[in-house]
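**Student:** no sequence on this one, just coordinates:
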């Protein structure tokens, strides 16, 4: 008997990877959705028995989608597959009705183990290779496909960094959909989500290098967040520039280190990190960028981290030099 399955993820790369991890001896009909809103539409059309659901998506994220399932009394097993691996994220989705949580990237072995544990499917084959599919190889020379793949890698790395920060501060970190673009220096200011909303920022920069890869990671912290982050960290005393710098370095060490390690692990490269450098304190975004005119055309990964209900926001920018593109395509092709 054929089982109807829906895979909901905003990344085509992630959707195809998950589909390939389904057991080869399982008779399934696979449907796809690109976000939560699209997911609800497909559910009405095909009534799937099992949904694999991502969390960080545009339009409607995984949390909102689960809430809609409950509101509309949609009776379907849901397994969340996400790069957001915070303990609280896992607890929340189970509380919203998901039957399980799997962290990205998923493997065929983990897929089979999860399906078997919930009595959804038990393989009778001696081996469990990925399911056969008629997917064509991804064309990474296509700009959209390349950006989609980079965004999925950034999504997983973002989740690891968010988890590290959440555990360090004992908070819940709200994670966005990473923004990935090839941009010019004069476009970099516009790429920053809170550039127009915050009058001044403070920033730390940390260079990194590996085989065929090099770039810089920037943590840009809005100045209004310092008092709130100090409160979270139970700091006692006057919050002066030295204290702000210490707090900035603490957050930078956690987010930059974990994010770059997440990228390294996925691409199977070793990235060496340089010493962090303060780019400026209490300055405007245009002045910050103007100080660093060595950034010309770059592949920019922008992640905005927000601590839930705490008034703390910061931007993490991973800027890779243009000559890294060929290496990135080669490394990503191994993953795909």
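**Tutor:** Sure thing, it's come through. If you're wondering where the values come from, they're calculated on a predicted model, not measured in any experiment.
**Student:** For the rest of this, base every contact and every neighbour count on C-alpha atoms.
**Tutor:** OK.
**Student:** distance of residue 300 from residue 116?
**Tutor:** Distance, residue 300 to residue 116, using CA to CA, to the nearest Å: 40 Å.
**Student:** Where do the strands of the stretch 151-300 of the chain begin and end?
**Tutor:** For the stretch 151-300 of the chain, the strands defined by DSSP state E, counting those that start in this stretch cover 173-174, 179-183, 201-210, 213-222, 272-273, 277-283, 298-307.
**Student:** With mean neighbour count and distance to residue 57 added, can I get the ones you listed in TSV?
**Tutor:** Putting the strands of the stretch 151-300 of the chain into TSV (neighbours: other CA atoms under 10 Å; distance: least, CA to CA, whole Å) gives the following:
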stretch	mean neighbour count	distance to residue 57
strand 173-174	22	12
strand 179-183	20	12
strand 201-210	20	28
strand 213-222	23	23
strand 272-273	16	30
strand 277-283	17	32
strand 298-307	22	13
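**Student:** putting a second one here so we can go through both:
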């Protein structure tokens, strides 16, 4: 009996592990894993991906580029996209590029099984089971596990932002690092690129997991953002517009993380930090309170507009152990 070549293509160890655990236990497949789109495309060319479970946000080559290359080369793999980017436009684009279905991360085992069955991809009944669970037993490190958690939350926040602004939000692979405050200073310096910045700051805490979110705008882009937000009233200032936008984006991202780790975050009121200020003013608040931080950086871009802004989630040192405990069930 021949096995169906299945390719799982995702840059996150945790995401691949979750997908492998979600596969039907009696599905007769041979599994190949790829850590980015370029690796995935090469595996498809080798015939290792008759069926492909494909992520969208990846380094080297993203899922959109993989689908476009498959179409250009006439590759006939059957693709199901499994992504944290749940924007309506993202779904429309991948289906237009030839994907057969779209599932949101983390994939629900029953939804995945139903989708495979609906598409006729499970094979004939009575096929002897071939266990794939052993492939999903690798240990996942904290940084990878938390990066994937942020990736899912980032996608949900982007979907909300896309609806509010009526744009397509281009998503990066989020950066997750434990930084000394001095290193954070350098990271912000890189984000600044010689421009003046305006940042909105909002604190959060839940079950001892605490930190601050910084949404950083380049001053040159604030007016463009205001136009997108349909800011026109003289009684509605640019600062109020930024506070409203920050509440939407920060709140949605924190909510997405909280849902996955089963906590409820209480959030302080957002406030403008260092309006029209340089870098040094932005770092002073955190420098007085802790020496290290678990820093999450997400750089959003709006397609068709020269608008980019950075969301930094800065978790306290004490939060790392608590987050590790919350993620233990997916890391092991």
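**Tutor:** Thanks, I have the structure now. All values derive from a computational prediction rather than experimental measurement.
**Student:** that older thread, now render the strands of the stretch 151-300 of structure 1 as JSON lines, adding distance to residue 54 of structure 1.
**Tutor:** Listed next are those as JSON lines, based on distance: least, CA to CA, whole Å:
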{"stretch": "strand 173-174", "distance to residue 54 of structure 1": "15"}
{"stretch": "strand 179-183", "distance to residue 54 of structure 1": "17"}
{"stretch": "strand 201-210", "distance to residue 54 of structure 1": "30"}
{"stretch": "strand 213-222", "distance to residue 54 of structure 1": "26"}
{"stretch": "strand 272-273", "distance to residue 54 of structure 1": "31"}
{"stretch": "strand 277-283", "distance to residue 54 of structure 1": "36"}
{"stretch": "strand 298-307", "distance to residue 54 of structure 1": "17"}
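**Student:** These: which one's closest to residue 228 of structure 1?
**Tutor:** strand 298-307 (9.9 Å; CA to CA).
**Student:** what's in contact with the closest one?
**Tutor:** 151, 154, 158, 162, 171-185, 191-193, 312-322 (CA atoms under 8 Å, 6 or more residues apart in numbering).
**Student:** ok, now with 7 Å
**Tutor:** Contacting residues not belonging to strand 298-307 of structure 1 are listed as 171-176, 178-184, 312-322 [CA atoms under 7 Å, 6 or more residues apart in numbering].
**Student:** Return the members of those residues classed as buried.
**Tutor:** Neighbour-count burial (16 or more other CA atoms under 10 Å) applied to the contacts of strand 298-307 of structure 1 gives 171-176, 178-183, 312-322.
**Student:** Count the residues that sit near the counterpart of residue 73 of structure 1 in structure 2.
**Tutor:** Structural alignment (TM-score structural alignment) places residue 73 of structure 1 against residue 74 in structure 2. Neighbour count of residue 74 of structure 2, defined by other CA atoms under 10 Å: 9.
**Student:** quick one: residue 74 of structure 2 from residue 67 of structure 2, how far?
**Tutor:** Applying CA to CA, the value for residue 74 of structure 2 to residue 67 of structure 2 is 10 Å.
**Student:** Then residue 47 of structure 2?
**Tutor:** 16 Å.
**Student:** Which one of these two is surrounded by more residues?
**Tutor:** Higher neighbour count among residue 47 of structure 2 and residue 67: residue 67, with 25 against 16, using other CA under 10 Å.
**Student:** Would you confirm that that one contacts residue 97?
**Tutor:** Yes - if you go by CA atoms under 7 Å, residue 67 of structure 2 and residue 97 touch, sitting 6.0 Å apart.
**Student:** Three-state assignment for residue 59 of structure 2, please.
**Tutor:** coil (DSSP: H, G, I helix; E, B strand; the rest coil).
**Student:** brain fart, residue 103 of structure 2
**Tutor:** Classification of residue 103 of structure 2 by three-state DSSP places it in strand.
**Student:** Excluding residues flanking it in the chain, which one is nearest the residue mapped onto residue 276 of structure 1 from structure 2?
**Tutor:** Using TM-score structural alignment as the criterion, residue 276 of structure 1 maps onto residue 270 of structure 2. Nearest non-adjacent residue to residue 270 of structure 2, counting by CA to CA, 6 or more residues apart in numbering: residue 202, 4.5 Å away.
**Student:** Over to residue 306 of structure 2?
**Tutor:** residue 221 (7.6 Å).
**Student:** Tell me how far that neighbour lies from residue 195 of structure 2.
**Tutor:** Taken as CA to CA, the span from residue 221 of structure 2 to residue 195 of structure 2 is 11 Å.
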